[in-house]
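Novice: Sequence first, predicted coordinates after that:
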Amino acid sequence: MKIEEIIVVEGKDDTVAIKRAVEADTIETNGSAISMETLERIAHAQEKRGVIVFTDPDYPGRRIRAIIEEHVPSVKHAFLAKEKTIAKNGQGLGIEHAKDEDIRAALKAVYTPRLTEHEVEITMEDLIDAALVAHPQAKLRRTRLGELLKIGYTNGKQLQKRLHIFGISKEEFIRAVQALNQEEL
């Protein structure tokens, strides 16, 4: 599988894992201390070939993703669930620990942010009704929702924005919430 876009990863081990799974070029952020020089390289890559951000499903990975999104809002995103990135010995988490087939599946399910302004379909009331915010199980439910919709984990404040950015329709949202409810989370 050949990927035309340049994949942004956190480090060298992630690059090794990506190149093992697919034919692609990468840009490494060298962790969450992402420099302006790296952000400029990402912006240039976006103009020339397009970019897919593929960071670890942890706080530093989400922070890197947010910084890149702020500076280059049109980048695409690939996500892997936390359990698919845990090291075999249980000591560590990251893209570098993922199976090749999981990396390929995540890169096939890439999301392109929707940048057009339109009426928000999914309201905060919908999120509350779905027990995704202001509920004792909200974090667990948001984690699973992110896996079902392949949009990654987000906190309660950012969930509505993430659903909008990735163009999740009300129907897709309702189906995912129904699946959540059947899982009895």
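Specialist: Alright, I've got the coordinates.

Novice: going forward, measure contacts and count neighbours with C-alpha atoms only.
Specialist: Fine.

Novice: can you tell me which residues contact the most centrally placed residue in the chain?
Specialist: Centroid check for the chain by Cα atoms, centre = their mean gives F79 as the closest residue, at 3.8 Å. By Cα atoms under 8 Å, 6 or more residues apart in numbering, the contact list for F79 reads 54-55, 57, 106, 110, 150-152.

Novice: go with 10 Å
Specialist: F79 sits next to 53-57, 95, 102-103, 105-107, 109-111, 146-147, 150-153 when contact means Cα atoms under 10 Å, 6 or more residues apart in numbering.

Novice: now swap in I151 and tell me
Specialist: Contacts of I151 by Cα under 10 Å, 6+ apart are 77-81, 109-111, 143, 145, 159, 162-163, 165-166, 168.

Novice: Take these and keep only those in helices.
Specialist: Per DSSP state H, helices hold the following members of the contacts of I151: 143, 145, 159, 162-163, 165.

Novice: And the furthest pair within those?
Specialist: Put simply, by Cα to Cα the two of those set farthest apart are T143 and I165, 17.4 Å from each other.

Novice: State the distance from the residue nearest to the centre of the chain to A134.
Specialist: 25 Å (Cα to Cα, to the nearest Å).

Novice: same deal with V120?
Specialist: 20 Å.

Novice: cool, and V22?
Specialist: 40 Å.

Novice: do the same with R49
Specialist: R49 is 41 Å from A134, where distance means Cα to Cα.

Novice: now swap in I95 and tell me
Specialist: Distance from I95 to A134, counting by Cα to Cα: 31 Å.

Novice: neighbour-wise, which of the two wins?
Specialist: I95 (30 against 13; other Cα atoms under 10 Å).

Novice: mind listing what that one touches?
Specialist: So I95 contacts 9-11, 13-18, 54-57, 79-82, 84-87, 102-103 (Cα under 10 Å, 6+ apart).

Novice: make it 8 Å
Specialist: 14, 17, 55-56, 80, 85, 103 are the contacts of I95 under Cα under 8 Å, 6+ apart.

Novice: what about the nearest residue to T29 once chain neighbours are set aside, how many neighbours?
Specialist: In this structure, T29 finds its nearest non-sequential neighbour in E10, 4.9 Å apart by Cα to Cα, 6 or more residues apart in numbering. Neighbourhood size, E10 [other Cα under 10 Å]: 26.

Novice: and here's the other structure:
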Amino acid sequence: MKIKEVIVVEGRDDTAAIKRAVDADTIETGGSAINDKTIERIRLAQSKRGVIIFTDPDYQGERIRKIISRAVPGCKHAFITQADGTRKGDIGVENASPETIVRALRDVRSEMAESPGEITADDMLQYGLTSGAGSKERRIKLGERLGVGYANAKQMLARLNAFQITREEFLEAMEAIQSADAEDRKEGQAR
């Protein structure tokens, strides 16, 4: 599979993992110490070919993703889950299988600036995504199901709207999550 866009990753091991999975060019940020020269390279890549940000599914990866998104608007985003990116306690794109990387690149999301947003804070509250028991787990499941990664409640709301997740997609995902949770509870009671 050939990728037209340049993929932004954190380091050499991430580049190696990407190249095992697809034919693509990468820009490495050098980890969390992303500098102005790297941002300029990403801007140039965005203007010529487009950019897909594919950082690790952890705090530093999200931090780098935000820095790039602010500095270089219009980037696309690829996500893997922490489970798919973890090996021997280490979390990163370099640990993902080629199949996982291909799936993430097929499910890439485009961020739209100043999206009007179909999903509201009330929706987040109604579906137990903002606070209380299990809210974090529900956000993890929602992020996995919609392919937008994990985020805290405020960031999740912004991300859902920035990636133009429709109300219908949101409601379908939440219904599936609630059904799966109900099945899990039934199985737990049957034991």
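Specialist: Ah, there it is. Only a predicted model underlies this, so the values are computations on that prediction, with no experimental measurement involved.

Novice: Please work out the TM-score for the two chains.
Specialist: Once superposed, the chains reach a TM-score of 0.95 (TM-score structural alignment, normalised by the length of the first structure), with 182 aligned residues with a Cα RMSD of 1.1 Å.

Novice: Can you say which of the contacts of I151 of the first structure are buried?
Specialist: With neighbours counted using 16 or more other Cα atoms under 10 Å, the contacts of I151 of the first structure contain these buried positions: 77-81, 110-111, 143, 145, 159, 162-163, 165-166, 168.

Novice: Which residues in stretch 80-88 of the first structure does the neighbour count mark as buried?
Specialist: Buried-residue list, stretch 80-88 of the first structure, by 16+ other Cα under 10 Å: 80-82, 84-86.

Novice: Give me the residues contacting that stretch.
Specialist: 56-58, 92-99, 102-103, 106, 147, 150, 152.

Novice: Show me what the strand or helix carrying I67 of the second structure is packed against.
Specialist: Counting by DSSP states H and E, the element that carries I67 of the second structure is helix 59-71. If you count contacts as 3 or more Cα pairs under 8 Å, 6 or more residues apart in numbering; DSSP states H and E, helix 59-71 of the second structure packs onto no helix or strand.

Novice: need the helices for the second structure, in chain order.
Specialist: So, for the second structure - with DSSP H - the helices run 12-21, 36-48, 59-71, 98-106, 121-126, 135-146, 153-162, 167-190.

Novice: and E5 of the second structure, which of these is closest to it?
Specialist: Nearest of the helices of the second structure (Cα to Cα): helix 36-48, 7.9 Å.

Novice: gap between I151 of the first structure and R162 of the first structure?
Specialist: For I151 of the first structure relative to R162 of the first structure (Cα to Cα), the value is 8 Å.

Novice: ok, now E147 of the first structure?
Specialist: For E147 of the first structure relative to R162 of the first structure (Cα to Cα), the value is 13 Å.

Novice: Now do the same contact list for whichever residue in the second structure pairs up with R20 of the first structure.
Specialist: Counting by TM-score structural alignment, R20 of the first structure lines up with R20 in the second structure. By Cα under 8 Å, 6+ apart, the contact list for R20 of the second structure reads P98.

Novice: change it to 10 Å
Specialist: R20 of the second structure touches 14, 97-99, 101, counting by Cα under 10 Å, 6+ apart.

Novice: Quick one: neighbours of V16 of the first structure, just the number.
Specialist: Neighbours of V16 of the first structure (other Cα under 10 Å): 13.

Novice: what's the neighbour count on the nearest residue to it once chain neighbours are set aside?
Specialist: Distance criterion Cα to Cα, 6+ apart; nearest residue to V16 of the first structure, sequence neighbours excluded, is E96 at 7.3 Å. When neighbours are counted by other Cα under 10 Å, E96 of the first structure registers 23.

Novice: Aligned against the second structure, show me the partner of E96 of the first structure.
Specialist: Counting by TM-score structural alignment, the partner of E96 of the first structure is E94.

Novice: Its match and P57 touch, don't they?
Specialist: No. Using Cα atoms under 10 Å, E94 of the second structure is not in contact with P57; the gap is 11.0 Å.

Novice: follow-up on the earlier one: most surrounded residue in the contacts of R20 of the second structure?
Specialist: Counting neighbours by other Cα under 10 Å, I101 comes out on top of the contacts of R20 of the second structure with 26 neighbours.

Novice: Can you give me every residue that contacts that one?
Specialist: 17-22, 54, 78-80, 84-85, 93-95, 107.

Novice: Please repeat the previous calculation with a cut-off of 7 Å.
Specialist: By Cα atoms under 7 Å, 6 or more residues apart in numbering, the contact set of I101 of the second structure is 18, 21.

Novice: ok, now how distant is it from G147 of the second structure?
Specialist: 12 Å.

Novice: ok, back up a step: what is the nearest of the contacts of I95 of the first structure to E183 of the first structure?
Specialist: L80 (20.0 Å).

Novice: list the contacts for S110 of the second structure?
Specialist: 75-77, 163.

Novice: what's the closest non-adjacent residue to the alignment partner in the first structure of V108 of the second structure?
Specialist: Using TM-score structural alignment to pair residues, one finds that V108 of the second structure aligns to V110 in the first structure. Leaving aside its sequence neighbours, V110 of the first structure sits nearest to A78 (Cα to Cα, 6+ apart; 4.8 Å).
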